[in-house]
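> My questions concern the predicted model and sequence given below.
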Amino acid sequence: MATTSVTGPFAGRVALVTGASSGLGEATALEFARRGAAVVLAARREDRCEALASRIVAAGGEALHVRADVARAADVEAMVAATLRRFGRLDCAVNNAGVAGPMRTPLADVDEAQWDAVMGVNLKGVWLCMKHEIPAMLVSGGGAIVNVASIYGLKPSDVGHGPYATSKHGVVGLSRSAATDYGQMSLRINAVAPGFTRSEMVDPRRPGGAEHYGRMVARHCALNRLGEAEEAARAIVWLCSAEASYVNGAVLSVDGGSATRMY
């Protein structure tokens, strides 16, 4: 069972984060741990999750790392089972694991394998996670789930990114539908739609990256800068907190505001 020796607003609570090996997932896991939650770190790169778990434990927190490919039902089922074996409950889940898929590729040039790979992780993976997380949460009386969508879940891709945008639109619909199904059972389900946020996918240090992302933020972000993973993580953790107790079925944009204007 989760211990109660750790202090903070999430003390005694258990949070599961997928895609926790880097970027937004790593930042979210650390934010939960800072606020007292026991954290389950799930990703395909087990070594990265193991290192993050060691950091959390060294800082006085509790963490479990689990290797999981969210596109595989057996992995997801085992991930939730491992959480319950170790901590006895599940209170919060952040379904963040995702892949970029092909870019600068017109839709008819995307091949079937590319399409299936993106949908398998970004959309089916979120559904599989909720399928197993929801029953575990209901046993404990409810909880909170946040699914990570994208600004491209709210508008068309303008970078030849059709499969990704389609999958993230699906995450928005899936989140809102699940929120309706389970809200009356004290289980809140929301989504976040991050803008361009520093990560392994969005790395301005790559050759040509600074110019590329400079153009992108000028087009998409009123603050005219990249987001930081910690900024989105704080929004995610807030959605899981008691402070967001009446927020359900929402899609929270964390993108610096729209840059669309006529002047």
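Cool, got the structure.

> contacts and neighbour counts: CA atoms only from here.
Noted.

> Residue 40 belongs to a strand?
Yes: when DSSP: H, G, I helix; E, B strand; the rest coil is applied, residue 40 is found to be in a strand.

> right, and it touches residue 19 too?
No: if you go by C-alpha atoms under 8 Å, residue 40 and residue 19 don't touch, sitting 10.8 Å apart.

> just the helices in the stretch 1-150 of the chain please.
In the stretch 1-150 of the chain, helices defined by DSSP state H, counting those that start in this stretch lie at 23-34, 46-58, 73-87, 112-119, 125-139, listed in chain order.

> helices or strands next to the last one in the packing?
Taking 3 or more C-alpha pairs under 8 Å, 6 or more residues apart in numbering; DSSP states H and E as contact, the helices and strands that helix 125-139 lies on are helix 73-87, strand 92-95.

> Can you verify residue 192 is assigned to a helix?
No: according to three-state DSSP, residue 192 belongs to no helix; its state is strand.

> Okay, the most centrally placed residue in the chain and residue 163: tell me how far apart.
In the chain, the residue lying closest to the centroid (C-alpha atoms, centre = their mean) is residue 96, at 2.3 Å. Note on residue 96: its distance to residue 163, by C-alpha to C-alpha, to the nearest Å, is 17 Å.

> same deal with residue 178?
22 Å.

> neighbour count winner among the two?
For residue 178 and residue 163, the more surrounded residue by other C-alpha atoms under 10 Å is residue 163, and the numbers stand at 25 against 20.

> mind listing what the more buried one touches?
101, 102, 107, 115, 118, 119 (C-alpha atoms under 8 Å, 6 or more residues apart in numbering).

> and the gap between it and residue 115?
6 Å.

> Need the overlap of contacts for the two.
residue 101.

> residues near the nearest residue to residue 140 once chain neighbours are set aside, how many?
Spatial nearest neighbour of residue 140, chain neighbours left out: residue 89 (6.6 Å); criterion: C-alpha to C-alpha, 6 or more residues apart in numbering. Residue 89 has 22 neighbouring residues, counting by other C-alpha under 10 Å.

> got it, and the one 3 residues further on?
In terms of burial, residue 92 registers 30 neighbours under the definition other C-alpha under 10 Å.

> what comes up buried for stretch 139-151?
The neighbour-count check on stretch 139-151 (16 or more other C-alpha atoms under 10 Å) flags 142, 143, 144, 145, 146, 147, 148, 149, 150, 151 as buried.

> Check stretch 116-132 too.
Across stretch 116-132, burial judged by 16+ other C-alpha under 10 Å covers 117-130, 132.

> Equivalent analysis for stretch 239-246, please.
So, applying 16+ other C-alpha under 10 Å, buried residues of stretch 239-246: 239, 240.

> So for that stretch, first residue to last residue, what's the gap.
10 Å.

> Run through who's touching it.
9, 10, 92, 143, 144, 145, 146, 190, 238, 247.

> List the contacts of the closest residue to residue 84 other than its chain neighbours.
Take residue 84 and drop its neighbours on the chain: the residue closest to it by C-alpha to C-alpha, 6+ apart is residue 90, 6.9 Å away. Applying C-alpha under 8 Å, 6+ apart to residue 90 gives the contacts 13, 14, 15, 16, 83, 84, 133, 136, 137, 140, 143.

> for comparison:
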Amino acid sequence: MEAAAQADPRVAVVTGAGSGIGRAVALELLAADWSVALAGRRVEALEETASLARAKDGAALCVRTDVTRPEDVAALFDAARARFGRLDLLFNNAGTFGPGGVPVEELSYEAWRSVVDTNLNGAFLCAQAAFRQMKEQDPQGGRIINNGSISAHTPRPNSAAYTATKHALTGLTKSLSLDGRPYRIAVGQIDIGNAATDMTERMQSGILQANGQLANEPVMAVADVARTVRHMAELPLEANVQFATVMATNMPYIGRG
């Protein structure tokens, strides 16, 4: 059932909007007449996303943002507020897997720190900025959707940094969800498995399984993820999808390991 249309344009910030899941979600929202601040480290990729959207003029705002830098995050939310006036949704999507296939005993601290800074610290900084704005604006409230992962539930081999951050993100989601209740801030998480993006190309050429074998894995269309995020985003604030798992039906998740 579709959520009721709002008279005023709805406003979203989407991080990691220059590619993959972030781009797909931004395009889905723009097609549904949302105004969207597109955040990412590469302006040219953000501008490509905006050019792909069939949206009204001025609905897409591209803001170069490194979510690991507090000053960049502050500038992002300042820019979105200056352009659009309020914030209804943060899709906290920016993330990195880090060096793939590296055993934990060989994982450098620099690589570990890079994953933690992006996936966890970056998500916190963006959620904090969104929380502050949603609490202060009138009408009060909004929604934050964190991009978790199947790895928020169970790991792949040699994925200590990524898996640790995604488990931590689940704790952040729960805590923000509780703290947001008095201010009409709804917080949920989408855990995604094998959406077809550049990050998952290796799934179809063989990826290490828990039994030590390599296996091809099925993927699903990234547009299916985007539609799910939009559904979560367009619910009234009195309703919340706390956790959603969207995955390729036949991927080795149930029974992994």
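Nice, thanks for sending it over. This structure is a prediction, so every number in the text was calculated from the model and none was measured.

> still contacting in structure 2, which of the contacts of residue 163 of structure 1?
Checking these against structure 2 (both residues aligned by TM-score structural alignment, their matches' C-alpha atoms under 8 Å), the contacts still present are 101, 115, 118, 119.

> circling back to that earlier point, what's the closest of the helices of the stretch 1-150 of structure 1 to residue 230 of structure 1?
helix 23-34 (5.5 Å; C-alpha to C-alpha).

> residues making contact with that closest one?
Against helix 23-34 of structure 1 from outside (C-alpha under 8 Å, 6+ apart): 8, 10, 15, 17-20, 38-39, 41, 52, 56, 61-62, 96-97, 198-200, 229-230, 232-234, 236-237.

> Do a quick rundown of the strands in the stretch 101-250 of structure 2.
Ranges of strands in the stretch 101-250 of structure 2, per DSSP state E, counting those that start in this stretch, are 142-147, 185-193, 207-208, 214-215, 243-247.

> re earlier: hmm, the residue nearest to residue 140 of structure 1 is touching residue 136, no?
Yes: judged on C-alpha under 8 Å, residue 89 of structure 1 makes contact with residue 136 at a distance of 6.9 Å.

> Can you find the partner of residue 122 of structure 1 in structure 2?
Structural correspondence for residue 122 of structure 1 with respect to structure 2 (TM-score structural alignment): residue 119.

> Share the number of residues neighbouring the residue lying closest to its match once chain neighbours are set aside, please.
Spatial nearest neighbour of residue 119 of structure 2, chain neighbours left out: residue 95 (4.8 Å); criterion: C-alpha to C-alpha, 6+ apart. Residue 95 of structure 2 is flanked by 23 other residues according to other C-alpha under 10 Å.

> Touching, residue 95 of structure 2 and residue 19? I think so.
No: look at residue 95 of structure 2 against residue 19 with C-alpha under 8 Å: they stay out of range, at 11.3 Å.

> burial measure for whatever residue of structure 1 lines up with residue 105 of structure 2, as a count.
Under the alignment (TM-score structural alignment), residue 105 of structure 2 pairs with residue 108 in structure 1. A count of neighbours around residue 108 of structure 1, defined by other C-alpha under 10 Å, yields 7.

> how near is residue 108 of structure 1 to residue 102 of structure 1?
Distance from residue 108 of structure 1 to residue 102 of structure 1, by C-alpha to C-alpha: 12 Å.

> how big's the offset between the biggest helix by length in structure 1 and structure 2?
Using DSSP state H to define each element, structure 1 has its longest helix at helix 162-182. In the superposition with structure 2, the average deviation recorded for helix 162-182 of structure 1 is 0.6 Å (mean C-alpha distance after the TM-score superposition for structure 1).

> whereabouts in structure 2 does that helix align?
Counting by TM-score structural alignment, helix 162-182 of structure 1 sits on residues 160-180 of structure 2.

> Report the buried residues of the matching stretch.
160-170, 172-174, 176-177, 180.

> Residue 114 of structure 1: neighbour count?
Using other C-alpha under 10 Å: residue 114 of structure 1 sits among 13 other residues.

> cool, and residue 248 of structure 2?
Neighbour number of residue 248 of structure 2 under other C-alpha under 10 Å is 18.

> So it sits against residue 225, correct?
No: using C-alpha under 8 Å, residue 248 of structure 2 is not in contact with residue 225, being 10.3 Å away.

> overlap in contacts of these two?
Joint contacts of residue 248 of structure 2 and residue 225 (C-alpha under 8 Å, 6+ apart) are residue 195.

> list the buried ones in stretch 48-66 of structure 2?
Quick answer for stretch 48-66 of structure 2 (16+ other C-alpha under 10 Å): 49, 50, 53, 55, 59, 60, 61, 62, 63, 64, 65, 66.

> Mind picking the two most distant members of these?
Most distant of these, by C-alpha to C-alpha, are 55 and 66, 25.3 Å apart.

> Quickly note the distance from residue 205 of structure 2 to residue 99 of structure 2.
18 Å.

> Of these two, give the one with the bigger neighbour count.
residue 99 (16 against 11).

> Now do the same contact list for that one.
residue 111.

> Looking for the alignment partner of residue 26 of structure 2 in structure 1.
Per TM-score structural alignment, residue 26 of structure 2 is aligned with residue 29.

> neighbours around that match, how many?
Residue 29 of structure 1 has 30 nearby residues by other C-alpha under 10 Å.

> Can you lay out the buried residues of stretch 139-151 of structure 1 as a markdown table showing distance to residue 186 of structure 1?
Shown next, in a markdown table, are the buried residues of stretch 139-151 of structure 1 (distance: C-alpha to C-alpha, whole Å):
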| residue | distance to residue 186 of structure 1 |
| --- | --- |
| 142 | 5 |
| 143 | 7 |
| 144 | 8 |
| 145 | 11 |
| 146 | 14 |
| 147 | 17 |
| 148 | 21 |
| 149 | 23 |
| 150 | 26 |
| 151 | 28 |
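
> Of the residues you listed, which is the nearest to residue 157 of structure 1?
Using C-alpha to C-alpha, the buried residues of stretch 139-151 of structure 1 come closest to residue 157 of structure 1 at residue 151, 8.9 Å.

> Now do the match of residue 122 of structure 1 against residue 256 of structure 2, distance only.
Residue 119 of structure 2 is 23 Å from residue 256 of structure 2, by C-alpha to C-alpha.

> Repeat that for residue 174 of structure 2.
Applying C-alpha to C-alpha to residue 174 of structure 2 and residue 256 of structure 2 gives a distance of 25 Å.
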